[in-house]
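**Student:** Predicted coordinates and the sequence they were generated for:
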Amino acid sequence: MDENKGLSLGALTAAVVTSSIGSGVFTLTSSLAGGAAPGPVLLAWLVVGFGILMLALSLNNLLLKKPDAEGIHAYAQEGFGNFAGFVSGWGYWLSAWLGNVAFATVLMSSLGYFLPMFKGGQNVASVILASVVSWVLTFIVNRGVESAAAVNTIITICKLIPLFAFIVVGIFVFKGGMFTAHFWTNVTSGVAGGSGIWTQFKSCLMIMMWVFVGVEGASMLSSRAKSKNDAGRATIIGIISLLVIYVLASVLPYGYLSQNELAKINQPAMLYIFQDMVGKWGGAFISVGLIIAILGAWLSWTMLPADTTMLMAEEKLLPSYFGKKNKNGAPTFSLVLTAALIQVFLLVLLFSEEAYNFALSLCTAAIVVCYIFVGMYQVKFSAQNKDTKQMWIGIFALAFQVIAITLAGLHFLLLCCIGYIPGLYFYYRAKKEFDIDDGKLTKAEIIYSTLIVIGAIAGVVLVAMGLITI
């Protein structure tokens, strides 16, 4: 590539920021206020920000040194074998379409601002409309239509203008006394005597990790940079910029409304907080921008899971029909399968007490599996090449992902195991089709598959016993 024609530092930094900001930032405050005061929230942002920066730097390093790897699962496959590649790729696929379920909930809640029949985002009317949107987007992608640069520009503007308007107004209405009144103490109703800082800190982790899902896509643009140094700088500047935006958007409202009031606000919280700040037009302003932004993101994330399984089929991790393209160049089987599963989960919204948090937690838990493999391969690859600096970056990235999911969402990993059950069947069919290992699972693969099945059974049992709520 001619470096003079590559992306500049500014363009790369903007890409990191805009590709990572999704619907999650519009729901942050209420989700966080449900379990934590501003002090623990700030502490959690510090830790999560560091962990995500280490992950982004690991992805950036691997991309620059292993440019031939296609798809995030390729690092797991190259470093630890085919089964690891399958586990990583299937987890990424699960995360991609589960994220669309979260999009659906927020989209319907946003429409509910104008049409009360959709308020809350998880009633019959919401499920019907969300189902229609899901299948229409699937049809569009199946026709080979991709989001154009002009469309992405519009979507970016619709995301950023309401967000910056909210932050600016939030600074002007900020009351220091209210912000510091219960800085470390959880005062939300229903929490007897509050909860300790450690408990509050843990309650923030999954929510914060969710808003960084997609940062891996931004790192992939490093290959189009004018220089490798620009790619690394853009990653650091972009992650820090994201952290500043997320911290301000989520913490400033603590200086305007009490934690208890914030926790009770309907989702998307930013919409109703801004309405309270500036009047009725504020809610409409945020809502319109959010609706357009979600539709654009949903289109992109309709393509992403299908592309993931298509790449896995090319690597012989899934049967060839996952990668078979129609006359428009779209993987129809993967698209329809993904849409059908989204449909099933949309029906679950009718019975879920907190549909949005449930969907985002499953989405985050699934993608953490991929991120863990990235950290592991970063450590292995750097150790093999005697690159101590990059090895430590990988160690920090790996440690953060493992510790965070252990503290905040281990039970969601058990539920994700359920989603791996059909994947194990497809992986076995791929081995038979391509005659890998004589078409049989190896002893190690049998052991790992058994552990996944046990995890899935445990998840079902815990749900049945009421120990895991959905």
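**Tutor:** Nice, I can see it.
**Student:** hey, let's count contacts and neighbours off CA atoms from now on
**Tutor:** Noted.
**Student:** helices or strands up against the one helix or strand residue 237 maps to?
**Tutor:** Using DSSP states H and E, residue 237 sits within helix 228-251. In terms of contacts (3 or more CA pairs under 8 Å, 6 or more residues apart in numbering; DSSP states H and E), helix 228-251 is packed against helix 9-20, helix 28-33, helix 38-65, helix 149-172.
**Student:** contact partners of the second one?
**Tutor:** With CA atoms under 8 Å, 6 or more residues apart in numbering as the contact definition, helix 28-33 has outside contacts at 41, 188, 203-204, 207-208, 249-251, 253, 259-260, 262-267, 269-270, 357.
**Student:** Give me the subset of those lying in helices.
**Tutor:** Mapping the contacts of helix 28-33 onto helices (DSSP state H) picks out 41, 203-204, 207-208, 249-251, 259-260, 262-264, 269-270, 357.
**Student:** this is the other structure I want to compare:
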Amino acid sequence: MSHTPAPSSTPSTATAPGGAGPDATGTLGLAQATALVIGGVIGTGIFLLPATLAQYGTISILAFGLVSVGAILIAMIFGKLGARIPASGGPYAYARDAFGEFAGFLTAWSFWLTAWIGNAGIAVAWVGYVNYFLHWDSTAGKILVALVGLAVPALINLSGVKNMGAFQLITTVLKFVPLLFVAIVGLFFLKGANFGPFNASGGSFLDALQTSAALVVFAYSGIEAVAIAAEKVRDPERNVARASVFGCLACAAVYMLSTVAIMGTVPHGELVGSTAPFSDALNHMFGGSIWGDVMATMAIISGIGALNGWTMLVAEMPFAAARDGMFPNAFTRMRNGVPYVGILVGTTLTIIVMAMNYLWSEDAFEDILLLATVTTVIPYLFSAAAQLFWLVTRERAVSRGKLARDLTVAIVGLAFTIWMVYGSGADAVLKSLILLLVGIPVYIWVKASRGEYGPNEVMHDASGNAVGTFPTDGPERGPTK
């Protein structure tokens, strides 16, 4: 059996939103593209996450597994969409192709918020590990260290895609191999008594599962990295899919194995209060105190690598949207093959959020990162919906088995994103909605500056009679007869 598509005026080989056609070529090979995913996903959070999850008990391992499966499904969806639409912007291009430019704008806006707010979070965590050696504990000292951590990736990105890719590959190897070492070797030191209770939260099973899963969600932010930078990838029709899935699988393996290894080597009571769970795990495996220095060094490398990748992404999304007339045109300006305005603006906004954190309320920054979790999920949701839309309305004839497989991945992926939004909590969802709504005046301003005042569509009166149209190319602001 085969699936017969509905008629469509948008062939799969057409130039994609964002301006890239199927012949687009890039600089990043498969290894560098995969490193971009791994480097974007694995930042500094993994070095504290096992201790955070321990307070919910070993149920968090189950939650980690569920979220990991969901993340892999989203990566598979990115792979399918990236092969069909190999354009910069990734989720933005997919949403615009399926649902129109306003959905594309909301996706781009949401991701852009995630990128520079999330970068501030990475920078703040990175400062803590740098100060393990420097001890610059004053507010001014912390801000200065964070400025260095943000300036170095910005300068590397501004120097060109090749340098950015090389730095990303090196830092990914340097942080991934030691993490994998802990994850694998730790399995030989497991003790059942260390794991603690299954549900240590004191609440219901579902509440503990939901909360611990919500904590894991942001750990996977970055699986869309190579899809967003698709035009910079060689052979994007193949390598976007492979890099997305390979990178996500590698991260899932390290996350799951390291969480199990640490929970099984560090006694539960000690792990709950730990500020360096990887160091504590190594101390229990081999003894000694040098492991604190080792893990701090790993975290520094991991953080600077994550900032390097995310600095690129914070510019790529608005670049793609601006090229299609939905972000200010300045974001399309290029130098050394990179959209330098996006890098400068994104880095500046990140510095502002970082400074606000240190000057006003460090404790409030956790709430800001939770907002970033919701804004992360929205592009995933639109991407899964775009894939489902394509399968239902535009897919070319395929076997029933392949169609069933792709539909299942799209439907489960969409359900997973809705679950992630729910798990972020009502307060974070409300605040994230407000941040999304703030983008609407920006959209209006950009469209008005281009002389575009609405779709060229026929309006009807109460009786169904045509009364006029909204032009797309003139200065009129109302219907014309």
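**Tutor:** Arrived safely, thanks for sending. Just so we're clear, the structure is a prediction, and the values are computed from it rather than from any experiment.
**Student:** Tell me which of the helices and strands packed on helix 228-251 of the first structure sits most buried.
**Tutor:** Of all these, helix 28-33 carries the top mean neighbour count, a mean of 26, counting by mean count of other CA atoms under 10 Å.
**Student:** That helix against the second structure, how far on average?
**Tutor:** Helix 28-33 of the first structure: mean distance to aligned residues in the second structure after superposition is 1.5 Å, counting by mean CA distance after the TM-score superposition for the first structure.
**Student:** What is the aligned counterpart of residue 53 of the second structure in the first structure?
**Tutor:** The alignment partner of residue 53 of the second structure in the first structure, by TM-score structural alignment, is residue 32.
**Student:** Repeat that for residue 146 of the second structure.
**Tutor:** Checking TM-score structural alignment: residue 146 of the second structure goes with residue 130.
**Student:** Over to residue 291 of the second structure?
**Tutor:** Counting by TM-score structural alignment, residue 291 of the second structure lines up with residue 282 in the first structure.
**Student:** Make sure that match is actually in contact with residue 271.
**Tutor:** Yes. Contact criterion CA atoms under 8 Å: residue 282 of the first structure and residue 271 qualify, at 7.3 Å.
**Student:** so what corresponds to residue 82 of the second structure in the first structure?
**Tutor:** In the first structure, residue 82 of the second structure lands on residue 63 (TM-score structural alignment).
**Student:** which residues touch that match?
**Tutor:** The contact partners of residue 63 of the first structure, by CA under 8 Å, 6+ apart, come to 69, 219-220, 222-223.
**Student:** mapped onto the second structure, which of the residues you listed hold?
**Tutor:** Mapping the contacts of residue 63 of the first structure onto the second structure (both residues aligned by TM-score structural alignment, their matches' CA atoms under 8 Å) leaves 219, 222 still in contact.
**Student:** Filter the contacts of residue 63 of the first structure down to the ones in helices?
**Tutor:** Using DSSP H, the contacts of residue 63 of the first structure in helices are residue 219.
**Student:** residues in contact with the strand or helix carrying residue 134 of the first structure?
**Tutor:** Element membership for residue 134 of the first structure, per DSSP H and E: helix 124-142. By CA under 8 Å, 6+ apart, the list of residues contacting helix 124-142 of the first structure from outside reads 104-105, 108, 117-118, 121, 298-299, 302-303, 328, 330-332, 335-336, 339, 342-343, 346-347, 349-350.
**Student:** rewinding a little: identify the residue spatially nearest to the match of residue 291 of the second structure, adjacent ones excluded.
**Tutor:** residue 275 (4.6 Å; CA to CA, 6 or more residues apart in numbering).
**Student:** Repeat that for residue 131 of the second structure.
**Tutor:** Using CA to CA, 6+ apart, the nearest residue to residue 131 of the second structure is residue 137, at 7.2 Å.
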